[in-house]
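No sequence on hand, only this structure:
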């Protein structure tokens, strides 16, 4: 090797060292890299400075995590939907979206462990967006456990927003309960979380949940109560069993679109009690459409609340005791 080539190589190494030693230049390079995690991970091998910058960017990107299940799975199309779904998550045709990153089911666990153990992400906001129609091999229980154990793990106390996990954990669990102790914004509420003492900035609750709480209580005491003698006293008694000490600034009531046997009436009297007891300042009405759980199929003999029809005049219904200065209805999700 000639002296000139050795000299050129030395100057190149020196220039590279100067560039990578400049935090401004290094951060500019990293900010313009691809958002694909598999691509970004390769640049960690350049040197220690690059590795630290890449790790910092990935951690910053995942302070807010939005998980969305893909709509369809080609492998699942060959399976009879009436039969039991596969309980593994090794299907290469199933995938989820983690923010903008598509991840196949067989790589979810590996990616989650990388984000938790190597990057040590601190998630502040976690949102799970469910599919309207679930045609995937990936089981909800498996996805739930992967998110809570392998993605969040012991860092659950950093979560401030924890939204829509209700769709894969309807009754609640110990981990969801622990997360709810630190959250400022939570929802939709599960039955387990309803029983704790906590003030929230924002809460979401589904109408089907409210109805089921009432229906289950009345069904156990069906020999005492009928549709004719249900009063606010009975609803207050029920309310003391569920969330008597919860308070929140803003409550979002999510109204589900149901048809025939899946349709149910809304316990307006219970909502009035909740608005008063929870010291709610803002009440939002939202609408959703999706799969209904089996326990919300209410038999006709247990429909304790009259169905409100939009065609009926408003003066035929009793007014709420508490009135709001501003009332808004969100139809954007319809």
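Perfect, I can see it now. These numbers were taken from a predicted model, which means no experiment stands behind them.

When you work out contacts or count neighbours from here on, use the C-alpha atoms and nothing else.
Noted.

Name the helix or strand for residue 97, please.
strand 95-98 (DSSP states H and E).

residues making contact with that strand?
For strand 95-98, the external contacting residues (Cα atoms under 8 Å, 6 or more residues apart in numbering) are 65-70, 73, 102-105.

So which of those residues sit within helices?
residue 105 (DSSP state H).

And the furthest pair within the contacts of strand 95-98?
The most widely separated members of the contacts of strand 95-98, counting by Cα to Cα, are 65 and 73 (22.7 Å).

give me the number of residues near residue 98?
Residue 98 has 18 neighbours, counted by other Cα atoms under 10 Å.

for residue 256, same thing?
Applying other Cα under 10 Å, I find that residue 256 has 19 neighbouring residues.

State which helix of the protein is the longest.
helix 3-21.

Just after it, pick out the following helix or strand.
Assigned by DSSP H and E, the successor of helix 3-21 is helix 23-31.

helix or strand right after that following helix?
helix 37-42.

Now do the next helix or strand after that next one: which elements does it pack against?
Towards the C-terminus, the helix or strand next in line after helix 37-42, according to DSSP H and E, is helix 48-61. The contact analysis (3 or more Cα pairs under 8 Å, 6 or more residues apart in numbering; DSSP states H and E) places helix 48-61 against helix 3-21, helix 23-31, helix 37-42.

between those helices, which gets nearest to residue 218?
helix 37-42 (51.7 Å).

Narrow the contacts of strand 95-98 to those that are buried.
Among the contacts of strand 95-98, those buried by neighbour count (16 or more other Cα atoms under 10 Å) are 65, 67-70, 73, 102-105.

I'd like the list of the residues you listed that fall within strands, please.
If you go by DSSP state E, the buried ones among the contacts of strand 95-98 have 65, 67-69, 102-104 in strands.

residues contacting residue 49?
Residues counted as contacts of residue 49 (Cα under 8 Å, 6+ apart) are 20-21.

Let's see that with 10 Å instead.
Contacts of residue 49 were listed using Cα atoms under 10 Å, 6 or more residues apart in numbering, and they are 20-23, 26.

Make a ChimeraX selection of whichever of those residues turn out to be buried.
Applying 16+ other Cα under 10 Å to these leaves a buried subset, and the ChimeraX line that selects it is:
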select :20,26
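
for comparison:
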């Protein structure tokens, strides 16, 4: 159960977060600890990092376990947030077979653990299950337009199969499941080499390099700040009934070119924009319909894109300066 502010209330729980040292996972662990729960973060550090949760190690209610989610695991827990998977195309295409296995076998292992202990599970799915959509914005009822043999299929189809497993466990009464279809999320602790638009543009702008825009830049995305996403995930997990898949994201839509231009402004960079050929199966439009989340969860993104980008840029500037890649200087003024 959650209160009017979205905080989980009632008894303290023991919660497992697979992929807990990743970008989203680390913020989720932070939130769950703040809500008074015991948290186990499971991660093989293939894309996550112990540095993301180093500040949480001071808590006696937090445990970081190095483990590959494709191998069985078992903990006495009340909740499982299954986030174990590479998420950016650059990461998941490096080893597509492993990506598919992580999404399918890793989800099966998480469900089996939940089943053994009567725990509830939230599956971190993705807007990629909609593929290159013919319906815009994308409601949960849309079945998608996905290329099952394309270069992105290891992730897209892996997540679709994971959703199938969650629903079959639920229909068989084996484990109570929730599915969050997560749309583009950004914020502090994104990996510098993450490979997605926000991180790429920020790093390129701070280094004074050309910002690489694929295609004409007219393709659209909607960007959700990490705090808003975590809020939605907690609300969905603690909802008393299974809702089916629920979109979580920010419905404000911008073009990739507009995003690049805004990041140039916020960083005060002199970088120019360079256009490159569009990658295979890159979706033209991506925007969530969030009426179900609004109605059932009281979910509403609160962080505006400019505000979220500014916080993210500060985080990236600090990280790059720490690596000796940027001259130390004052932060740029917030754009009006």
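Received it, and whenever you're ready, just let me know what you need. From a predicted model like this one, the values you see are computed outputs, not experimental measurements.

Drop the TM-score for these two in here.
TM-score of the superposed chains, computed with TM-score structural alignment, normalised by the length of structure 1, equals 0.30; 149 aligned residues with a Cα RMSD of 5.3 Å.

that older thread, please convert the ones in strands among the buried ones among the contacts of strand 95-98 of structure 1 to CSV, extending it with distance to residue 52 of structure 1.
As requested, those are exported to CSV (distance: Cα to Cα, whole Å):
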residue, distance to residue 52 of structure 1
65, 21
67, 26
68, 29
69, 31
102, 24
103, 24
104, 27
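
Tell me the one of those nearest residue 53 of structure 1?
Nearest member of those to residue 53 of structure 1, counting by Cα to Cα, is residue 65, at 19.9 Å.

what's the closest non-adjacent residue to the closest one?
residue 126 (5.0 Å; Cα to Cα, 6 or more residues apart in numbering).

Just give the number of residues close to that neighbour.
22.

got a markdown table for the helices and strands packed on helix 48-61 of structure 1, with distance to residue 112 of structure 1 too?
Shown next, in a markdown table, are the helices and strands packed on helix 48-61 of structure 1 (distance: least, Cα to Cα, whole Å):
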| stretch | distance to residue 112 of structure 1 |
| --- | --- |
| helix 3-21 | 29 |
| helix 23-31 | 22 |
| helix 37-42 | 12 |
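
neighbouring contacts of stretch 6-13 of structure 1?
Against stretch 6-13 of structure 1 from outside (Cα under 10 Å, 6+ apart): 3-5, 14-19.

Compare these and tell me which is most surrounded.
residue 19 (14 neighbours).

For the closest residue to that residue other than its chain neighbours, the count of nearby residues, please.
Counting by Cα to Cα, 6+ apart, residue 19 of structure 1 lies nearest to residue 25, which is 6.3 Å off, once chain neighbours are set aside. Residues near residue 25 of structure 1, counting by other Cα under 10 Å, number 13.

Check which helix or strand residue 17 of structure 2 maps to.
Here residue 17 of structure 2 is assigned to strand 14-18, by DSSP H and E.

Give the other helices and strands that that strand contacts.
Secondary structure elements in contact with strand 14-18 of structure 2, counted by 3 or more Cα pairs under 10 Å, 6 or more residues apart in numbering; DSSP states H and E, are helix 23-34, strand 38-43, strand 62-66, strand 79-82, helix 96-117, strand 120-126.

can you give me the angle it makes with strand 120-126?
20 degrees (axes from the mean of the first three to the mean of the last three Cα atoms, to 10 degrees).

Now the closest residue to residue 262 of structure 2 other than its chain neighbours: which helix or strand?
Excluding its sequence neighbours, the residue lying closest to residue 262 of structure 2 (Cα to Cα, 6+ apart) is residue 306, at 7.8 Å. Residue 306 of structure 2 is part of helix 305-322 when elements are defined by DSSP H and E.

which of the residues in that helix are buried?
Buried, per 16+ other Cα under 10 Å, within helix 305-322 of structure 2: 305-306, 308-310, 312-317, 319-320.

ok, so what distance separates the closest residue to residue 297 of structure 2 other than its chain neighbours from residue 170 of structure 2?
Distances taken as Cα to Cα, 6+ apart place residue 235 nearest to residue 297 of structure 2, at 6.0 Å, with adjacent residues excluded. Distance, residue 235 of structure 2 to residue 170 of structure 2, using Cα to Cα, to the nearest Å: 19 Å.

Neighbour count: those two, which is higher?
Taking neighbours as other Cα under 10 Å, residue 235 of structure 2 and residue 170 compare with residue 235 leading, 23 against 19.

The more buried one and residue 295 touch, don't they?
No. Checked against Cα atoms under 10 Å, the pair residue 235 of structure 2 and residue 295 is beyond contact range at 11.9 Å.

Let me see the ranges of the helices in structure 2.
Taking DSSP H, the helices of structure 2 run over residues 23-34, 89-92, 96-117, 153-171, 197-207, 226-237, 256-267, 291-297, 305-322.

by how many degrees do the last one and helix 256-267 diverge?
This means helix 305-322 of structure 2. Going by the same axes, to 10 degrees, helix 305-322 of structure 2 makes 60 degrees with helix 256-267.

Next: the longest one.
For the pair helix 96-117 of structure 2 and helix 256-267, the angle between their directions (the same axes, to 10 degrees) equals 80 degrees.

what's helix 96-117 of structure 2 packed up against?
Contacts defined by 3+ Cα pairs under 10 Å, 6+ apart place helix 96-117 of structure 2 against strand 14-18, strand 79-82, helix 89-92, strand 120-126, helix 153-171, strand 176-182.

do the same with the fourth one
Under the contact criterion of 3+ Cα pairs under 10 Å, 6+ apart, helix 153-171 of structure 2 touches helix 89-92, helix 96-117, strand 120-126, strand 176-182.

got these as CSV, with distance to residue 213 of structure 2 and mean neighbour count columns?
What follows is these, written out as CSV (distance: least, Cα to Cα, whole Å; neighbours: other Cα atoms under 10 Å):
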stretch, distance to residue 213 of structure 2, mean neighbour count
helix 89-92, 15, 17
helix 96-117, 24, 21
strand 120-126, 23, 25
strand 176-182, 23, 25
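
before we move on, back to that, which among the helices of structure 2 is found nearest to residue 177 of structure 2?
Of the helices of structure 2, nearest to residue 177 of structure 2 by Cα to Cα is helix 153-171, at 5.9 Å.

Next, the buried residues of that closest one.
Within helix 153-171 of structure 2, the residues that count as buried by 16+ other Cα under 10 Å are 153-163, 165-167, 169-170.

ditto for stretch 28-39 of structure 2
By neighbour count, with 16+ other Cα under 10 Å as the criterion, the buried positions of stretch 28-39 of structure 2 are 28-33, 36-39.

thinking again about what came up before, following the strand or helix carrying the residue nearest to residue 65 of structure 1, which helix or strand shows up next?
Applying DSSP H and E as the criterion places residue 126 of structure 1 in strand 125-129. Next helix or strand after strand 125-129 of structure 1 toward the C-terminus (DSSP H and E): helix 140-145.
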